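Chemist: could you look at this predicted model? Sequence included:
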Amino acid sequence: MNKKMVIPVLLIAVIAAAWFLFFNKKKEPVVDEKLEAIKVSKHSETFNQSMQTVMTAYFDMTKGFVNWDTDAVAKTSAVLKIALDSLKIGEIQKDTAIYESALGPLDNIKVEVTGLMADTSLAKKREDFNMVSQNLYDFLRTIRYDASKLYFHLIYYLCTKPFYNKWLCKRFSYRRNVDRS
């Protein structure tokens, strides 16, 4: 073979090899994955579970009031009282300022639930439930409850004497209670 032909063929082979080695890599598509932050509560799992039991009983009682069901309100108020008595509040004792501030609303909730259980008329029970809701909201703010998102709603009752109440809710919505009296 001719020397003049070998050098260009060799040069083309080197360039082709270099191109395949360095420049012919398929670029993988960039996947824009957004990592979700792990939700970490500042309270222990046992406290959050006992608080969830309280909130479940509270929401069940709310359903009883919405449905004007005095039997359901009576049953769920007893369940709420038991859940409040078994609330694992001991871990909050680490921060004495928060613990002492949280005891007031918690004791008020227990007193109001006891009063709610003793009342016979649904209107009086609703007034007590309003106080339970306000004190529970204050308690949750004091301990900085962070296991789930809750909203504090203004509820309007249509009855013989219309009035407003505030309740805790799992999601934000406008709710109007109808007159069933």
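Modeler: Received the coordinates, thanks. Numbers count the residues shown, from 1 in each chain.

Chemist: could you use CA atoms for every contact and neighbour count after this?
Modeler: Will do.

Chemist: and the next element down the chain from the helix or strand hosting Gln49?
Modeler: Per DSSP states H and E, Gln49 falls inside helix 45-66. Counting by DSSP H and E, the element after helix 45-66 in chain order, helix or strand, is helix 70-85.

Chemist: related to what we said a few turns ago, now do the helix holding Gln49 against helix 70-85, angle only.
Modeler: 160 degrees (axes from the mean of the first three to the mean of the last three C-alpha atoms, to 10 degrees).

Chemist: just checking, what packs against helix 45-66?
Modeler: Counting contacts by 3 or more C-alpha pairs under 8 Å, 6 or more residues apart in numbering; DSSP states H and E, helix 45-66 packs against helix 70-85.

Chemist: hold the first one in mind and look at this next one:
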Amino acid sequence: MSFKVGVPVGLLILVTGLVACHSGTPKEEPQQAVTSAALQAPYNQVFYDSLGTAMASYYRLSDALVQADSVVANRVATDLKLHVDSLPVGLLQMDSTHLANISGITGSISAELAGFEGETGLDGKRAAFQMVSDMLFDLVKNTGLKGHTIYHQYCPMAFDDKGAYWLSDKPGIQNPYFGHKMLTCGETRDSLTYK
């Protein structure tokens, strides 16, 4: 392909991608559309305090990826791994099968975070972040997070239009998969509010 043909084709692809991201739904859904009724979080408050600390680290990791800051992302991923590893799952009063599932989820999150720093580029770090996001959402859905609302957000263009989810503590979109290239690309697909 010659340079004269390649540049317009490249610009056309870029414009099409930007339009696709911003054309579907509004950047922020109306609050009543995404907020469900408050769910029960019936387990020990010590567990929820620990999970809340882990989620705060997760949100800092998301922010580091929005900023495309690999150094901060590595440091925060290490911090998040420590918090996940120290979750007091033994305090959860549930049947052994359910408890084994929770332990499996936390072990998988920890393993994914262990490999995070070894990823050399932001694309690899963002792929690991996607896995962590999906597993953390499963964890919160299974245990709850007393006193918190979790926004389940989605970018349709992440990973070559395969799409990817992440979690946020606020309804506004700050896309960790594209950062400032497409900061507000995405939508809130669901929210979990726990009392």
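Modeler: Received the coordinates, thanks. It should be emphasised that the depicted structure is a prediction, and the values quoted were computed from it without experimental measurement.

Chemist: quick one: TM-score?
Modeler: Scored by TM-score structural alignment, normalised by the length of structure 1, the superposition of the two chains gives a TM-score of 0.68; 141 aligned residues with a C-alpha RMSD of 2.5 Å.

Chemist: helix, strand or coil for Asn165 of structure 1?
Modeler: Following DSSP: H, G, I helix; E, B strand; the rest coil, we place Asn165 of structure 1 in the strand state.

Chemist: returning to that earlier point: run through who's touching the helix holding Gln49 of structure 1.
Modeler: Outside helix 45-66 of structure 1, the residues that touch it by C-alpha atoms under 8 Å, 6 or more residues apart in numbering are 70-73, 76-77, 79-80, 83-84, 86-89, 91, 126, 147, 169, 177.

Chemist: with stretch 71-89 of structure 1 instead?
Modeler: Contacting residues not belonging to stretch 71-89 of structure 1 are listed as 46-47, 50-51, 53-54, 57-58, 60-62, 64-65, 110, 113-114, 116-117 [C-alpha under 8 Å, 6+ apart].

Chemist: swap the cut-off to 6 Å and go again
Modeler: Residues outside stretch 71-89 of structure 1 that contact it (C-alpha atoms under 6 Å, 6 or more residues apart in numbering): Phe47, Ser50, Val54, Ala57, Met61, Gly64.

Chemist: got TSV for these, with neighbour count and distance to Val14 of structure 1 too?
Modeler: Output for the contacts of stretch 71-89 of structure 1, formatted as TSV (neighbours: other C-alpha atoms under 10 Å; distance: C-alpha to C-alpha, whole Å):
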residue	neighbour count	distance to Val14 of structure 1
Phe47	17	70
Ser50	17	73
Val54	22	76
Ala57	22	78
Met61	24	81
Gly64	19	83
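
Chemist: so can I have CSV of those residues showing distance to Ala102 of structure 1?
Modeler: Shown next, in CSV, are the contacts of stretch 71-89 of structure 1 (distance: C-alpha to C-alpha, whole Å):
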residue, distance to Ala102 of structure 1
Phe47, 14
Ser50, 16
Val54, 15
Ala57, 20
Met61, 22
Gly64, 27
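
Chemist: re earlier: which of the contacts of helix 45-66 of structure 1 are buried?
Modeler: Buried subset of the contacts of helix 45-66 of structure 1 (neighbour count, 16 or more other C-alpha atoms under 10 Å): 70, 72-73, 76-77, 79-80, 83-84, 87-89, 126, 147, 169.

Chemist: from those, pick the one nearest Lys3 of structure 1.
Modeler: Distances from Lys3 of structure 1 to those, taken as C-alpha to C-alpha, are shortest for Ala147 (80.5 Å).

Chemist: pull up the gap between the nearest residue to that closest one once chain neighbours are set aside and Glu100 of structure 1, please.
Modeler: Nearest non-adjacent residue to Ala147 of structure 1, counting by C-alpha to C-alpha, 6 or more residues apart in numbering: Ser41, 6.1 Å away. The spacing between Ser41 of structure 1 and Glu100 of structure 1, counted by C-alpha to C-alpha, to the nearest Å, is 21 Å.

Chemist: what does Ile15 of structure 1 give?
Modeler: Look at Ile15 of structure 1 and Glu100 of structure 1: by C-alpha to C-alpha, they are 79 Å apart.

Chemist: and what of Arg175 of structure 1?
Modeler: Using C-alpha to C-alpha, we find Arg175 of structure 1 at a distance of 35 Å from Glu100 of structure 1.

Chemist: and if you look at Phe65 of structure 1?
Modeler: Distance of Phe65 of structure 1 to Glu100 of structure 1, given as C-alpha to C-alpha: 31 Å.

Chemist: neighbour count winner among those two?
Modeler: Comparing Phe65 of structure 1 with Glu100 by other C-alpha atoms under 10 Å, the one with more neighbours is Phe65, at 19 against 13.

Chemist: name the SS class of Leu10 of structure 1, please.
Modeler: Put simply, Leu10 of structure 1 is helix when judged by three-state DSSP.

Chemist: the residue nearest the centre of structure 1 in helix, strand or coil?
Modeler: Against the mean C-alpha coordinate of structure 1, by C-alpha atoms, centre = their mean, the closest residue is Ser148 at 1.5 Å. Secondary structure, three-state DSSP: Ser148 of structure 1 is coil.
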